[in-house]
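Novice: predicted model, plus sequence, below.
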Amino acid sequence: MFSYYLLAAVIVLVDQLTKYLTVQNIELHDIIPVVPDMFSLTYIQNTGAAWSILEGRMIFFYVVTVIVVAGIIYNLHKYGHESKLFAVSLAFVLGGALGNFIDRLAHQYVIDMIRLEFIDFPIFNIADAALTVGVLLMIVYIFFFEEEKTQKQPKKD
């Protein structure tokens, strides 16, 4: 179980380090091309969620994050030992949720910097990427492995 919390902690550390480096090295709203027409770094301060939805609703984000983190910890302890994939997905979501929560508490906004130039997609950060990976892993688990687990359990008469 400890290894899943360690994974979440590494995600938080990498997220916070990239945010620190962004603030120290890129001016707000500046664009630094990395791979032309594909990927750039752009420092923004997001007071909402993706595409700035729910902008400025910090209390909402605090409450939701506390509920989500509590749910993740509960599920990790109760069911994490049953599937490594399930536990890893929860660790990614936990790390991502905490990474953005730290920003909201410290700054009242989230530091975003990763910009994909080839699609109309919001600028994001490592925590957002971890949340996305965690949710995708959870979907894979639910659709491909959860059913196998329930089929293996003996039927109750």
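Specialist: Right, received. Where do you want to start? Numbers count the residues shown, from 1 in each chain.

Novice: from now on I want contacts and neighbour counts done on CA atoms only, so please keep to that.
Specialist: OK.

Novice: who are the contact partners of Val10?
Specialist: Gly95 (CA atoms under 8 Å, 6 or more residues apart in numbering).

Novice: please read the previous query as pertaining to Phe124.
Specialist: Going by CA under 8 Å, 6+ apart, the list of residues near Phe124 reads Ala50, Asp112, Met113, Ile114, Arg115.

Novice: okay, one more to line up with it:
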Amino acid sequence: MRYLPYFGFALLLILADQALKLYIHFNIPLDGEIPVFGDWFKLHHTLNPGMAFGIELGSEYGKLGLTLFRTLAVLVIGYFLARAVREKQPRGLLVSGAAIWGGALGNVVDSTFYGVFIEGNATPIGAIEPPFYPWFHGQVIDMFYFDIWKGYFPEYVPLWGGKYFSFFPIFNIADAAIFCGVVAVLIWHKKFFPHVTEEEERKKENQPTQEVE
């Protein structure tokens, strides 16, 4: 029962994430959008074949490698979350870890299954169609679009040169959960890891002071 609040919270995030993604898929055409608050916040249907900010891995096996890496990351995060629950770590850390785990798993669902079950979603890999295609080649559905600034990067900018970019990239509930979880850990890390902070303070106190001649 001690695991239920945190893994249950993660499951709710995954269900909400998947429900909204499927709603966007079936109700908004690709590249279509619905204004929410004026022109600056919209629901915009787009597909992300790669990582954050649309970065893609090269070669026909790049997407497969990315999906497998994400899956491995989900397993590792889930293991550490379960261990943290057993060790009765601070509740804020457990909630943050659950948000990160749920968000990561939500995007893994897209990458693993959407290429098979959603027509036209599989990441294009040219004329090559290995036996696993389109398993593990699904594209993540993104929809939250903050149109604060938009334009094209100069061609000389590495990775993003010549690409269209908005000030806040398009993201989904899973991305937001991961971001919020990581930010919470960074902000309250001293509270979440008090033993580490105490150990650092002891080391500082035991360091010999250097006299200035």
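Specialist: Perfect, I can see it now. This is a predicted model, so every value here is computed, not measured.

Novice: hang on, the earlier thing: which of the contacts of Phe124 of the first structure sits closest to Ala9 of the first structure?
Specialist: Asp112 (19.1 Å; CA to CA).

Novice: hmm, Gln45 and that closest one touching each other?
Specialist: Yes: Asp112 of the first structure lies in contact with Gln45 (CA atoms under 8 Å); the separation is 6.3 Å.

Novice: who's more crowded, those two?
Specialist: Asp112 (24 against 17; other CA atoms under 10 Å).

Novice: can you tell me, leaving aside adjacent residues, what's nearest to the residue nearest the centre of the second structure?
Specialist: Centroid-nearest residue in the second structure: Asp175, 3.8 Å away (criterion: CA atoms, centre = their mean). In space, and not counting its chain neighbours, Asp175 of the second structure is closest to Gly103: 6.1 Å by CA to CA, 6 or more residues apart in numbering.

Novice: which residue numbers in the first structure does the helix or strand where that neighbour lies align to?
Specialist: Element membership for Gly103 of the second structure (DSSP states H and E) is helix 91-109. Mapped onto the first structure using TM-score structural alignment, helix 91-109 of the second structure spans residues 84-102.

Novice: and the matching stretch, how far from the chain's centre?
Specialist: In terms of CA atoms, centre = their mean, to the nearest Å, the centre of stretch 84-102 of the first structure is found 6 Å from the chain centre.

Novice: and that stretch, what's buried?
Specialist: 85-101 (16 or more other CA atoms under 10 Å).

Novice: before we move on, back to that, does anything pack onto the helix holding Gly103 of the second structure? Which helices or strands?
Specialist: helix 4-27, helix 62-86, helix 173-187 (3 or more CA pairs under 8 Å, 6 or more residues apart in numbering; DSSP states H and E).

Novice: can I get the ones you listed in a markdown table with distance to Lys203 of the second structure?
Specialist: Shown next, in a markdown table, are those (distance: least, CA to CA, whole Å):
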| stretch | distance to Lys203 of the second structure |
| --- | --- |
| helix 4-27 | 34 |
| helix 62-86 | 25 |
| helix 173-187 | 22 |
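
Novice: closest to Thr197 of the second structure out of those helices?
Specialist: Across those, closest to Thr197 of the second structure is helix 173-187 (CA to CA), at 13.4 Å.

Novice: list the buried residues of the closest one.
Specialist: Ile173, Ala174, Asp175, Ala176, Ala177, Ile178, Gly181, Val182, Ala184, Val185.

Novice: mind listing residues that contact the helix or strand following that helix?
Specialist: Sequence-wise, the next helix or strand downstream of helix 173-187 of the second structure (DSSP H and E) is helix 189-192. Contact with helix 189-192 of the second structure is made by Gln89, Pro90, Gly92, Leu93, Val185, Val196, Thr197, as judged by CA under 8 Å, 6+ apart.

Novice: would JSON lines of those with distance to Tyr79 of the second structure be doable?
Specialist: As requested, these are exported to JSON lines (distance: CA to CA, whole Å):
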{"residue": "Gln89", "distance to Tyr79 of the second structure": "14"}
{"residue": "Pro90", "distance to Tyr79 of the second structure": "17"}
{"residue": "Gly92", "distance to Tyr79 of the second structure": "17"}
{"residue": "Leu93", "distance to Tyr79 of the second structure": "14"}
{"residue": "Val185", "distance to Tyr79 of the second structure": "17"}
{"residue": "Val196", "distance to Tyr79 of the second structure": "21"}
{"residue": "Thr197", "distance to Tyr79 of the second structure": "24"}
